[in-house]
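[1] this one's sequence-less:
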């Protein structure tokens, strides 16, 4: 309960990271709920709002709470209510607090300037609140500050940057106190002067109230820790939230890795950098989950097989870690996960120095992976493949997530000059690049990291590399056996592709191709940018499939019968993928792409890496992808799920001290009303 409270206390942090209006919209939704006392129909009747417009408002409110902001957590594009502005004004009219909140934010809710429909850099007219009240801050200024302060030892994940009217800058550090003790601050200095003469100052206390509460809850939780490692981990969390020290947070992550096989798994803080346009600042998230022991046993077998699987990847030993450190890999049932969107799997910590020398953990979120709406449509799959695909997609996805997290994100070595004159490879006889067949000429210099070198593209690039690892190793039938699949060919055949395991592999490749087609929903032609890292990656893998040749993968398109309509595009798209050519053509194409992705990452070859990735993720020719495929995708898109999370509460009178007594799980109906009620009753 205490850990869950710490996680949810960061919800307002997420809202503030999205847009200036998000926190006000959140308060408005909860105030309207409070004034209605949960009787939405009566409220609508009292203020003369139609049932249709009430339903539209409730749907908007549920989507807002599911994404913790008015921009999609998966896609980074703004969503606007289908009900008119007057509906929100009317629903808020019966309560003074709600009325004041609606007046403050209703115009922003409906603002639809093209640039503000997407998250991105302010100088491009896009929305971000990682740089609050700084409309004229430029991308080059952000990069200069990050580069300069990075050299001073300041980590960026829990920061925001504010440009002042005099041209100087403040770095806002998330912390529960505004004046941490000097020995608990990550840098020796509080301010610096940039080479151009402008000043950069540290300001502690961003999100002060929320971080202070999270720190208190972690301190209380430490009293109930299962072991000394867990107790130390929770203490480091509390220290980080209180002081803003990311060095303390890194210590918590090392201890988290060391805390093997806990019954309750948690990781809370500033974790993923997907939504910062600069790709370095992280969004708050808070995983609290219970271990699924049966599924975890399967993943344990995959971990055990990793040393034999890694050499099968398409690069030499010089580009792989010197020693594979077996991680803890668990299957979890999520209790709560306040964030802008819940993933199906996680591989963390994201700090490469910890991953390379200390290790990492993988988790698969079983109840998220298996969640499906009744009669959910499946566009773009051929009718002849639909039964096989439906029967095998869950197993295929389970294997894909496992390989993606463990051997995708968990593989690879960064060639580094770890300190001046010291290298983690033989500098006198450098490794031979599998791309050029010549000694490597680039590597990471002291203080450089993967994300600092590759910048905004790093998140999507790494997701693509991990997905390619999964697609490559899914072709290994020894791995299929780990997951209990039968690799025996049917009907006297000697081809393993004719086995149940072959069906799962086929479903896996179909699933990736379908995701690549559907990904175009997340590309904005107006902004010329992708809004979601994973979908950008999957589009590029689809292009690799299509480029495999010999008819391995083809998109069959049906012309639109009304081609003159605006944005008509194709009427339908069907994926035709040759099952018999997965091992000969599909895997070969994936391996060729993966070899380049991995080598460029390993050697810090940002020029070649960015060039490759930009070419592979460009939806060109535009007439085909943007004017033909994308309109069809938008017409046939399936609504993304939002998850109603339970709450925990202490039964009254059961304990004198907070944290003692019987804890009760409170669950809510899987509906828009249940979603709103769940957040209202948390009182965050």
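    Perfect, I can see it now. Computed from a predicted model, the values in this text were never measured in an experiment.
[2] make it CA atoms for all contacts and neighbour counts henceforth
    Noted.
[3] wait, residue 613 touches residue 461, no?
    Yes. With contacts counted by Cα atoms under 8 Å, residue 613 reaches residue 461, the gap being 7.1 Å.
[4] can you list the residues that contact the longest helix seen in the chain?
    Counting by DSSP state H, the longest helix found in the chain is helix 383-403. Residues outside helix 383-403 that contact it (Cα atoms under 8 Å, 6 or more residues apart in numbering): 299, 344-345, 364, 369-370, 466-467, 469-471, 473-474, 483, 503-508, 510-511.
[5] tell me where the stretch 401-550 of the chain has helices.
    Counting by DSSP state H, counting those that start in this stretch, the stretch 401-550 of the chain has helices at residues 450-454, 458-473, 477-482, 500-518, 533-546.
[6] now tabulate these in TSV and tack on distance to residue 312 and mean neighbour count.
    Supplementary listing: these in TSV, determined by distance: least, Cα to Cα, whole Å; neighbours: other Cα atoms under 10 Å:
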stretch	distance to residue 312	mean neighbour count
helix 450-454	24	18
helix 458-473	8	24
helix 477-482	12	17
helix 500-518	17	24
helix 533-546	19	24
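[7] quickly list what's touching both of residue 613 and residue 461.
    With Cα under 8 Å, 6+ apart as the test, residue 613 and residue 461 both reach residue 597.
[8] need the contact list for residue 513.
    Contact analysis of residue 513 by Cα under 8 Å, 6+ apart lists 538, 541, 542, 545, 575.
[9] just send these back as CSV, with distance to residue 388 too.
    Below are the contacts of residue 513 laid out as CSV (distance: Cα to Cα, whole Å):
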residue, distance to residue 388
538, 22
541, 22
542, 20
545, 20
575, 14
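[10] surely residue 367 meets residue 331?
    No. Using Cα under 8 Å, residue 367 is not in contact with residue 331, being 9.3 Å away.
[11] okay, pairing it with this:
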């Protein structure tokens, strides 16, 4: 299965300072909203919203309401006690009347902000359970003050154990080799079943001779009934029906403002899918959605990416509403128009190339709302649908969220990152000059072409790589983008103006993969998140394979380690060699080779380098993770109740937004 909703390259450059840009000129847009734990919360602009027609604005409004209405679904998917814990802690927060400078209270507030950000009690990236720094006695005392009607129905002793016992549900998604990944994962998409039982269940269902297989398990929870594995579908009348009914009501309202018949058709097909739960309906919706290339307003809404399933099958609920940035889209349109050239000239074996690349469309978009698994932390690029056969037969859509990358960039100035980690001024100047454009181009190539490149051989199961599928798919798309960033074709197309520009992205990527992304890992832990494994795999493989030639060196200077790239052209060749092998693994479904590649290069952490990276980051005060608050949309009506406009404002802060969302968009029973 393709896993394509991704922060291609380094998610929002790690070189973003918490303390920088906190002073602003009068009237200047304030990007930074809040800082806590390892997180910085930003806000983003929605430029050109006012240029949309009233019809388009109302379409955006109802699609945003549909997006926000699914919030509780993701919380419940992430853990069976998440909603009860969120309700309990929010009640304590709203009713607290003690000293606000109390150490327990301050730690409690930070913990609540963390679980809001992660949509549950496990870190959104490391998957480890948050360990509260306030006492159990503090929480019990404050809960005892609450009216009984404000308490969750779940046994409080169970909730206290889940919150405070580090041995209870310690990992949302476990990817450790040799363990039962279902039994050791806390995500609420399996219950009472084991990994072998689930794998055997789907193996018995799949027919590898079928050319258009559905995405098995995408919208279901797997449980055991009378000793057998049974799927419970997410649909109206099934699991999450209360939230899905609200989503559908807003989708119906949105369909009345559709820009054209094609858009109306795929909205109505999405409603049908939510009503029936049929994965065949989902494929039909995906095909209609891919074919709608004329609408300016667009959206995703549903169970899409499967990173939070230890087996890589069940989709987490998410939604993004957006509209096309027409001037900026010229870049992605230029790339997608040359899709066949890129496929033909790829360094992979010809057996694994597509003879005809179909329906690749790409655009730069302005995000209007982020929701579900895309909120508060969000991707900067999207490539969908994930089904290989739909991509091969009908094509795919790729987008770059440029108002999100712009917000990251505006908040990133003056962090001191380059001074601390970049080897010399020449390289630092190269990054300053070319990194923003090459990073965006990396995202464009990753999403527009990388995920859509190559093909599976006949009879290969799309899920053959199992738990390693996500990492290898991201590696494949990243390698495709890295390889072509250095190609003269990009200069020929007018996308870059210097043959040296690509070196900025190469240096940042290797530095991140070998060193700086380790700031996100706790001492003693392995790398588990798919995107981080992907980047480490690529950087470590190239470092080791190019070792005798000293393509990449780790240089010691004044007790600090620096990355030096001595041979950029040879590094490009290494990217091409690894791309060829990863594509072979995917095309042939070579599980053992894929497992060995990931476990050898993408998992283990050098403790000395790790300790050094953490120490060097301490004085930079840089948040490893960033996310967003959403703008607020409001209908403007005349005295007769007719909508005359839709306005957007940016004055809602993090805590008020989270509390409002819990008040206005909670729908599931606890």
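    Good, I have the coordinates. Source: prediction; values computed, not measured.
[12] can you calculate the TM-score here?
    With the length set by TM-score structural alignment, normalised by the length of the second structure, the two chains reach a TM-score of 0.79; 576 aligned residues with a Cα RMSD of 2.9 Å.
[13] if I line the two up, what does residue 277 of the second structure land on in the first structure?
    Structural alignment (TM-score structural alignment) places residue 277 of the second structure against residue 244 in the first structure.
[14] I figured its match hits residue 202, correct?
    No. The criterion here is Cα under 8 Å, and residue 244 of the first structure misses it with residue 202 at 10.9 Å.
[15] quick one, which of the two is more surrounded?
    A count of neighbours by other Cα atoms under 10 Å puts residue 244 above the other of residue 244 of the first structure and residue 202, at 29 against 18.
[16] so who does the more buried one touch?
    Contact partners of residue 244 of the first structure, counting by Cα under 8 Å, 6+ apart, are 158, 173, 174, 175, 176, 185, 204.
[17] quick one: map the first one onto the second structure.
    Just to be clear, that refers to residue 158 of the first structure. That one, residue 158 of the first structure, aligns with residue 219 by TM-score structural alignment.
[18] next, the contact list for that match, please.
    So residue 219 of the second structure contacts 233, 234, 277, 279, 303, 314, 315 (Cα under 8 Å, 6+ apart).
[19] returning to what we had before: return the member of the contacts of residue 513 of the first structure nearest to residue 92 of the first structure.
    Of all those, residue 538 has the smallest distance to residue 92 of the first structure: 42.2 Å, by Cα to Cα.
[20] from residue 601 of the second structure, how far off is the residue mapped onto that closest one from the second structure?
    In the second structure, residue 538 of the first structure lines up with residue 535, judged by TM-score structural alignment. In this view, residue 535 of the second structure and residue 601 of the second structure are 10 Å apart by Cα to Cα, to the nearest Å.
[21] please apply the same query to residue 382 of the second structure.
    Distance, residue 382 of the second structure to residue 601 of the second structure, by Cα to Cα: 26 Å.
[22] over to residue 260 of the second structure?
    49 Å.
[23] which one is residue 551 of the first structure nearest to, not counting chain neighbours?
    Among residues not flanking residue 551 of the first structure along the chain, residue 578 sits closest, at 7.4 Å (Cα to Cα, 6 or more residues apart in numbering).
[24] for that neighbour, what are its contacts?
    By Cα under 8 Å, 6+ apart, the neighbours of residue 578 of the first structure are 551, 552, 553.
[25] so stretch 67-86 of the second structure matches what in the first structure?
    Aligned using TM-score structural alignment, stretch 67-86 of the second structure spans residues 7-26 in the first structure.
[26] contacts for the matching stretch, please.
    Contact partners of stretch 7-26 of the first structure, identified using Cα under 8 Å, 6+ apart, comprise 64-65, 68-71, 101-102, 104-105, 108-109, 127-130, 132, 207, 210-211, 213-214, 268, 283-288, 337-340, 684.
[27] give me the neighbour count for the alignment partner in the first structure of residue 421 of the second structure.
    Aligning on TM-score structural alignment places residue 421 of the second structure opposite residue 380 in the first structure. Residue 380 of the first structure has 24 neighbouring residues, counting by other Cα under 10 Å.
[28] which element is the spatially closest residue to residue 380 of the first structure that is not a sequence neighbour on?
    The shortest distance from residue 380 of the first structure to any non-neighbouring residue, by Cα to Cα, 6+ apart, is to residue 574 (4.6 Å). Here residue 574 of the first structure, judged by DSSP states H and E, is contained in strand 572-577.
[29] now do that strand against helix 383-403, angle only.
    Compare the direction of strand 572-577 of the first structure with that of helix 383-403 by axes from the mean of the first three to the mean of the last three Cα atoms, to 10 degrees and you get 70 degrees.
[30] and the next element down the chain from strand 572-577 of the first structure?
    Counting by DSSP H and E, what follows strand 572-577 of the first structure is helix 587-602.
[31] who's in contact with the match of residue 421 of the second structure?
    Neighbour list for residue 380 of the first structure: 514, 572, 573, 574, 575 [criterion: Cα under 8 Å, 6+ apart].
[32] thought the fourth one was touching residue 553?
    No. Here residue 574 of the first structure does not reach residue 553: they are 10.6 Å apart, not a contact under Cα under 8 Å.
[33] who's more crowded, the two?
    Ranked by neighbour count (other Cα under 10 Å), residue 574 of the first structure and residue 553 place residue 553 first, with 26 against 17.
[34] for residue 4 of the first structure, which non-adjacent residue is spatially closest?
    The spatial neighbour of residue 4 of the first structure that comes closest, neighbours along the chain excluded (Cα to Cα, 6+ apart), is residue 288 at 6.3 Å.
[35] map residue 510 of the first structure onto the second structure.
    Residue 510 of the first structure maps onto residue 507 in the second structure, by TM-score structural alignment.
[36] hang on, the earlier thing: wait, which of the contacts of residue 578 of the first structure is closest to residue 96 of the first structure?
    residue 553 (59.5 Å).
[37] so who does that closest one touch?
    545, 546, 575, 576, 577, 578.
[38] from the rest of the structure, what touches the helix or strand where residue 679 of the first structure lies?
    Applying DSSP H and E as the criterion places residue 679 of the first structure in helix 672-682. If you take Cα under 8 Å, 6+ apart as the criterion, helix 672-682 of the first structure is touched by 29-30, 33-34, 38, 58-59, 61-62, 65-66, 643-647, 668-669.
[39] show me where the stretch 251-400 of the second structure has strands.
    For the stretch 251-400 of the second structure, the strands defined by DSSP state E, counting those that start in this stretch cover 297-305, 316-324, 360-372, 381-384, 396-401.
[40] which bit of the first structure covers the longest one?
    Under the alignment (TM-score structural alignment), strand 360-372 of the second structure falls on residues 327-339 in the first structure.
[41] what's the answer for the last one, then?
    Taking TM-score structural alignment as the measure, the first structure aligns residues 360-365 with strand 396-401 of the second structure.
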